[in-house]
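> sequence first, predicted coordinates after that:
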Amino acid sequence: MDLLSLRYFQTVAKLENMTLAAEILQISQPAISKMIKNLEGELNVKLFDRTGKYIRLNEYGKRFLVKVDLALQTLEEGKTELLDLSERPTGTVVIFIQAGSYLLPDMITLFRQKYPEAQFKLLQQDQEISRYPAFDLCISSTPLKIPGTVSTPVLTEEILLAVPNEHRLATRKSVRLNELAEDGFISLKIGKQLRETTDSLCHAAGFAPRIIYECDEPSMVRSLVRSGLGVSFIPAVTWGGSQGSSVVLLPIEEPISTRTIEISWYTNRYMTNVAKKFKAFVEDYYKQLEEDKLKNESTNPKA
């Protein structure tokens, strides 16, 4: 039993299609079929049920696949660990991004200025991913309910209300959220963490928000508010400060409107050197954001 046989088996098992597996692995179908048969002969069990040209992973195959996945992952981690020991911060950092996506391009750009060989793979909340996705780091704004992970907060920010400058409340210093119960809201789509948070804030204020526009990106939310088409929630730090002269940002008196950004990681998986460095970089980045905001508030106090 060699590594190549295990990798071929893993590919066939996940696809349950010899032809497609052969195309992906760039070998002939007879060659991969022979290798699978040899592996079954060595194990003395059938790993697949065959019906004509179709194959299905059977119970033996499913159990063996779990072990093969673990073995190949462990070997890959061992290879990466050896690279790390040579103090070369290279490789790919897999980030599951659930909040703060607006800031991520800047973080990656600044980080790669120092470590140009670092690569990144981004998993987003609205992608087709498994319930427990494989990642090095996750940036989220709600507690991450994935077994085997731990989290640390990196930023707590105020959630402000953005209104057009001609809105009836635009001259106020602050508002109570229930004063907006009849307004039309511009919001991110259902499934986004910020949308879940702001919907909960509205419900705490005694009303369900009347959503008139749903958007995929923060930039579109801001544009629609600037156009005077509705009101919206704006995280004070991660979505930037001023939204332009056509928009007024108002603190919310009631209910308390904040969110905490956290960074999470698996405790039972090896974290590469480059992932560790990026984790520390993210923590410092958010700390600097908060310090800059406090400094700006002290030099430009609200009237």
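All right, it came through fine. Note that this is a predicted model, so its numbers are computed, not measured. Numbering: from 1, shown residues only.

> okay, CA-based contacts and neighbour counts for the rest of this
OK.

> burial measure for the residue nearest to residue 205 when sequence neighbours are not counted, as a count.
Distance criterion C-alpha to C-alpha, 6 or more residues apart in numbering; nearest residue to residue 205, sequence neighbours excluded, is residue 178 at 5.4 Å. Residue 178 has 19 neighbouring residues, counting by other C-alpha atoms under 10 Å.

> now do residue 253
13.

> was I right to think it contacts residue 173?
No: contact criterion C-alpha atoms under 8 Å: residue 253 and residue 173 do not qualify, at 9.8 Å.

> tell me who's in contact with the most centrally placed residue in the chain.
Closest to where the C-alpha atoms of the chain average out (C-alpha atoms, centre = their mean) is residue 97, at 1.8 Å. Residue 97 makes contact with 122, 123, 124, 125, 138, 139, 140 under the criterion C-alpha atoms under 8 Å, 6 or more residues apart in numbering.

> again, only this time at 10 Å
104, 122-126, 135, 137-141, 263 (C-alpha atoms under 10 Å, 6 or more residues apart in numbering).

> pick the one among the residues you listed closest to residue 285.
residue 104 (10.4 Å; C-alpha to C-alpha).

> comparison target, given below:
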Amino acid sequence: MNLTHLRYFSVVASQQSITKAAELLFVSQSAVSKTIKQLESELNVKLFDRIGRTIKLNRAGKLFYSYVNDSLNLLDRGISSVSGGIQTSEQPISILFEVGSTLIPQIVNRIQENLPNIRLNIAQHVQMDTDLQQYDFIVTTRKIPKYFTAPIISEEIFVGWQSNYPNATVKASTLTNSQFIGLGKHNQLRKTIDDYFRKQQLSINFKYETDDPATVRGLIEAGVGVGFIPAVTWQTVGKSLHLAHLTPHTMRRTVYLCSPVHQLSNVQREISNELVEIFVSAQKKELKI
């Protein structure tokens, strides 16, 4: 089976006629008929019902046509994107980072190196009622309704602090009297933490709260209190702390790449590929205990 077989089949299926298909393809009717027979022989299934001189897609043919048509359209888009050269965008690509802000410098450097003509608008701290439609991509741990959502990585969330602690695990129930440093209640990491302890019918004391992840990381490193350290997205700060797994259940979260655009432009597709590659690469260096 090759691309010619599939293109011939697609035209015959759309025209329901060997004669019309041959005219559109600028080949002989015998060439079209031979190609269709070769395709059916390779698949070991009839794709058309032949009634006299007419042909009609049968059930198997209709099913196969739906896949072939989608595949050819996608392939044509790919050929068009590379044959026309790499696009540039007059409008900047806007990305909202609800999580993963530590990777922003690496992301910007990577895009600047590989896609130097692309302009970026990066947001981190937004109001709850912000219109998310303004962003091309949102890096988050929540699934946004009606948005295209793709999981990028999954990461464990450790407990981290400066003091010496002999064990690699800590029971969640023993943390209720600890003084925690954390983000505000509307932050995605904070929601993951709150959900974890709520399911275990426990509450913890956030003595210090801020809306800035960098401030949280700095205070934990300074030994002000205890914090929660995502293994991938906070790996730089975690290397300087004592870390422990939560028990009896580990705390985990999934990071998603979301977009209101369901059919990405070539530029958006390239940006999404870069984002995914950076997060996947970061996961290979995740914190270990």
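Cool, the structure landed. This structure is a prediction, so every number in the text was calculated from the model and none was measured.

> next SSE after the lengthiest strand in structure 1?
Counting residues, the longest strand in structure 1 under DSSP state E turns out to be strand 149-164. As assigned by DSSP states H and E, the chain's next helix or strand after strand 149-164 of structure 1 is strand 175-176.

> mean per-residue distance, the helix or strand following that next one versus structure 2.
Per DSSP H and E, strand 175-176 of structure 1 leads on to strand 184-188 as the next helix or strand towards the C-terminus. In the superposition with structure 2, the average deviation recorded for strand 184-188 of structure 1 is 0.7 Å (mean C-alpha distance after the TM-score superposition for structure 1).

> whichever helix or strand comes after strand 184-188 of structure 1 packs against which elements?
Heading C-terminal from strand 184-188 of structure 1, the first helix or strand you meet, by DSSP H and E, is helix 193-204. For helix 193-204 of structure 1, the packing partners by 3 or more C-alpha pairs under 10 Å, 6 or more residues apart in numbering; DSSP states H and E come out as strand 149-164, strand 184-188, strand 210-215, strand 232-235, strand 258-266.

> if we use 8 Å, what do you get?
strand 184-188 (3 or more C-alpha pairs under 8 Å, 6 or more residues apart in numbering; DSSP states H and E).

> by how many degrees do the strand it packs on and helix 193-204 diverge?
150 degrees (axes from the mean of the first three to the mean of the last three C-alpha atoms, to 10 degrees).

> can you list contacts of stretch 110-128 of structure 2?
Outside stretch 110-128 of structure 2, the residues that touch it by C-alpha under 8 Å, 6+ apart are 88-89, 91-98, 101, 186, 211, 271, 274.

> could you rerun that using 7 Å?
Residues outside stretch 110-128 of structure 2 that contact it (C-alpha atoms under 7 Å, 6 or more residues apart in numbering) are 88, 89, 92, 93, 94, 95, 96, 97, 98.

> residue range in structure 1 corresponding to stretch 203-218 of structure 2, please.
Mapped onto structure 1 using TM-score structural alignment, stretch 203-218 of structure 2 spans residues 208-223.

> list the buried residues in that stretch.
209, 211, 213, 220, 221, 222 (16 or more other C-alpha atoms under 10 Å).

> how about these in CSV, adding distance to residue 62 of structure 1?
Output for the buried residues of stretch 208-223 of structure 1, formatted as CSV (distance: C-alpha to C-alpha, whole Å):
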residue, distance to residue 62 of structure 1
209, 47
211, 46
213, 46
220, 45
221, 46
222, 49
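
> and which of those is nearest to residue 185 of structure 1?
Out of those, the member with the shortest distance to residue 185 of structure 1 (by C-alpha to C-alpha) is residue 211, at 4.7 Å.

> got a list of what that closest one touches?
Counting by C-alpha under 7 Å, 6+ apart, residue 211 of structure 1 has contacts 184, 185, 186, 187.

> who wins on neighbours among the residues you listed?
residue 187 (30 neighbours).

> ok so, going back, now intersect the contacts of stretch 110-128 of structure 2 with the strands, please.
Using DSSP E, those in strands are 93, 94, 95, 96, 97.

> list only buried entries from those.
93, 94, 95, 96, 97.

> trace residue 253 of structure 1 over to structure 2, please.
Using TM-score structural alignment, residue 253 of structure 1 lines up with residue 247 in structure 2.

> ok, now which ones touch the nearest residue to that match once chain neighbours are set aside?
Leaving aside its sequence neighbours, residue 247 of structure 2 sits nearest to residue 171 (C-alpha to C-alpha, 6+ apart; 4.7 Å). With contact set as C-alpha under 7 Å, 6+ apart, residue 171 of structure 2 has these partners: 246, 247, 248.

> swap the cut-off to 10 Å and go again
So residue 171 of structure 2 contacts 244, 245, 246, 247, 248, 249, 250 (C-alpha under 10 Å, 6+ apart).

> closest one of those to residue 223 of structure 2?
When the contacts of residue 171 of structure 2 are compared against residue 223 of structure 2 (criterion: C-alpha to C-alpha), the nearest one is residue 244, at 15.8 Å.
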